[in-house]
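1. Everything below, folded, please.
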Amino acid sequence: MDLSFISQALGEIISPTTAAYALAALGLSIHFGYTGLLNFGQAGFMAVGGYFFAITSNTFGVPFFVGLLFSILGAVLFGLLLGIPTLRLRADYLSIVTIAAAEIIRLVAKTPELSWLTGGSAGMPSGSDSFQELNPIPVGLYELGPLTYTEEDLWTIIFAWVVVVLAMLLVWRLVRSPWGRVVKAIREDEDAVRSLGKNVFAYKMQVLILGGVLGGLGGMIFVLPRSVQPDNFGTQTTFFLWTIMLLGGAATVFGPIVGSMIFWMVIVATDGIVSLLVSENLLPITGVQGGQIRFILVGVALMLLVIFRPQGLFGKKSEVYFNA
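-> Prediction:
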């Protein structure tokens, strides 16, 4: 009986993928939890961040921090292009536009006419060589409990979580500043904020760009240990992010990080348990069918969260936008 999935599930707690989704979910928390922007296109920001980094680092050979800067710049540009024509829309229309924009980004990256730049459907290398050149960790294998990491894996994990911690501190400081009080007021009643002379559109644009930059950084970190594939930034990514954010708490700083850890640990553990039951002939399904069970569980979990605990693990029910 193969129980290796247990150590794999534990490893997801600190994996770069978990850190990437934590960053993007934190950006989504700024959008929705603190400001009330119903953004269903956070996967688009992740795609922009990942592709801008990969194209500049891999294709043009720029140093890592220049690629990082381009990743941020790409997210800012996408935020401006998305926000200028849409931020005056009502919440439900905004959700439709944002999910469409994210799909446009994915399909543009996937189109064969741009394969010379983006790799098309086959994807492209992430360009992480420039990142690994900065690796200060000596070559070797490093054991952390039941887990073993190479120096490259360990360097990626350390960098990813340092970025997550810095992003947490930045958001924590911002939401407790006068700026943060204004965006919370926009969430509650933007007409009242407008009547006090505040430029609601400008604040929404700042929020969209800030949360988008965190999503872009999440996309960059996501592609560091793997190649860049357009289908990794589909609509399922956005709904994973929403589940993570709602699990931890929409209007919280620490919630999306813990939510990402729990989410990916449960996903990997569920896959392992289902595969084990299928291999032992305890479930009358095929391996392919078993792989879809995790999506069923994500959907059920999301419904139960919204119904029974909309504030998440760390949130306050009084601050849940869709429960007001």
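2. Could you use CA atoms for every contact and neighbour count after this?
-> Fine.
3. residue ranges of the helices in the stretch 201-324 of the chain, please?
-> For the stretch 201-324 of the chain, applying DSSP state H, counting those that start in this stretch gives helices covering 235-248, 255-279, 287-291, 293-308.
4. which residues are contacting the second one?
-> I take that to be helix 255-279. Residues from elsewhere that reach helix 255-279 (CA atoms under 8 Å, 6 or more residues apart in numbering): 1-3, 5-6, 8-14, 18-19, 21-23, 25-26, 29, 244-250, 283-287, 290-291, 293-294, 312-315.
5. repeat that with 7 Å
-> 5-6, 9-10, 12-13, 18, 21-22, 25-26, 244-245, 247-249, 283, 285-287, 290-291, 294, 313-314 (CA atoms under 7 Å, 6 or more residues apart in numbering).
6. and that helix, which residues are buried?
-> By 16 or more other CA atoms under 10 Å, the buried positions in helix 255-279 come out as 255-278.
7. got the angle between the host helix or strand of Val162 and helix 255-279?
-> Here Val162, judged by DSSP states H and E, is contained in helix 151-175. Using axes from the mean of the first three to the mean of the last three CA atoms, to 10 degrees, the inter-axis angle of helix 151-175 relative to helix 255-279 is 140 degrees.
8. Second input sequence below; structure requested for side-by-side comparison:
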Amino acid sequence: MDWGQILNNTASFMLSPETIGFMLAAIGLSIHFGYAGLLNFGMAGFMAIGAYSYAISILSFGLPWWVAILVSMVAAVVFAMILGIPTLRLRGDYLAIVTIAAAEIVRLLFQTQLFDRWTNSADGLGGYHTGFRGANPLPDGTYGLGPWTYNETGWWIRLFGLLLVAVAVVFTWLLMRSPWGRVLKGIREDEDAVRSLGKNVFLYKMQALIIGGVFGALGGVVIALPSAVIPQYYLPSLTFFVWTALLLGGAATILGPVLGAVLYWALMAFLAGVLPALANEGWLPLSSSQAGNARFIVAGVALMLLVAFRPQGILGNKKEMTFVK
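-> Below you'll find the predicted structure:
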């Protein structure tokens, strides 16, 4: 077993675009669930909206990459309003079911041949990278330290993504320290009491859904920057992976989603290297591919244990969790 290669891959994944995208999506989910108490199980839909809006804006309409990012944010706002207006008055469990269905509807619409002209249906979209890479201010070359050694494009994607994460963290911190954030936490604890004080609970929930959805869309954009946009990536399981990252770090915390995303992908990368190696050496009664898929079982068991014994996550406060009384 090549422990050096396994640890190298694990460390490299801690700074991957997918990890950074999960940071943004988990921050958005923290606003939805951790602060507003909204059971949103459709974050994959927001991520798909962000990625496809970015790619279509460039490929079909020839917009600059930075305008395409703004378009993805606007699209997330529109999707949040379409999703929120009929559903935010529903009870938590019904809201969860509706958001799962909405995310699947979005994915299937992108996959259908009805919009093949813009979405390329099941084959997805690629070739939209020229503008973003052309704006790279970094010098050509490969540089870094140990497992974090990338070329200029790899660093540009990561630095841009981390800049978005920093903006999202600071924005969330300021927002939750404001009177608006305190009202939102009050809605999470007892929305009837907040409503009795004359606050428009529906409006606050809608605003939280929009803000968190925009962060989720930006996460989808960051994940799409180095690769392609494929509809099969935005399965319901993607939402639950983001939930895992959030609960691991701690909902209703500022840095918990960031830490949770890093630890989640570090764990997945580590298991992706260790389990097939153990299978190849005869330690597991599985094939190499089966052992690679077994990492999701391990992650699922870890999530169940986390919810049972430390539901607030690593950085969370148990008093902040809506499902812990």
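9. Need the TM-score between these chains.
-> Once superposed, the chains reach a TM-score of 0.98 (TM-score structural alignment, normalised by the length of structure 1), with 324 aligned residues with a CA RMSD of 1.0 Å.
10. Distance check, Glu133 of structure 1 against Gly127 of structure 1.
-> Glu133 of structure 1 sits 11 Å away from Gly127 of structure 1, going by CA to CA, to the nearest Å.
11. ignore the last one, Ile262 of structure 1
-> Ile262 of structure 1 is 29 Å from Gly127 of structure 1, by CA to CA.
12. and what of Gly248 of structure 1?
-> Gly248 of structure 1 is 32 Å from Gly127 of structure 1, by CA to CA.
13. now do Gly197 of structure 1
-> Gly197 of structure 1 sits 47 Å away from Gly127 of structure 1, going by CA to CA.
14. Neighbour count for the two, which is higher?
-> Shown here are Gly197 of structure 1 and Gly127; by other CA atoms under 10 Å, Gly127 has more neighbours (28 against 8).
15. How about the secondary structure of that one?
-> coil (DSSP: H, G, I helix; E, B strand; the rest coil).
16. circling back: mind putting the helices of the stretch 201-324 of structure 1 into TSV with distance to Gly74 of structure 1?
-> Formatted as TSV, the helices of the stretch 201-324 of structure 1 follow (distance: least, CA to CA, whole Å):
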stretch	distance to Gly74 of structure 1
helix 235-248	18
helix 255-279	23
helix 287-291	34
helix 293-308	30
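17. Relative to structure 1, what is the average displacement of the helix or strand hosting Ala102 of structure 2?
-> Under the criterion of DSSP H and E, Ala102 of structure 2 resides in helix 92-111. Compared with structure 1 after fitting, helix 92-111 of structure 2 has a mean deviation of 0.4 Å; criterion: mean CA distance after the TM-score superposition for structure 1.
18. Quick one: neighbours of the closest residue to Ile69 of structure 2 other than its chain neighbours, just the number.
-> Nearest residue to Ile69 of structure 2, sequence neighbours excluded (CA to CA, 6 or more residues apart in numbering): Tyr54, at 5.7 Å. Neighbour count for Tyr54 of structure 2, taken as other CA under 10 Å: 31.
19. Ok, Leu3 of structure 1 next?
-> Neighbour tally, Leu3 of structure 1, other CA under 10 Å: 11.
20. residue contacts, it?
-> Applying CA under 7 Å, 6+ apart, we find Leu3 of structure 1 in contact with no residue.
21. Would you mind measuring from it to Ser195 of structure 1?
-> In terms of CA to CA, Leu3 of structure 1 sits 60 Å off from Ser195 of structure 1.
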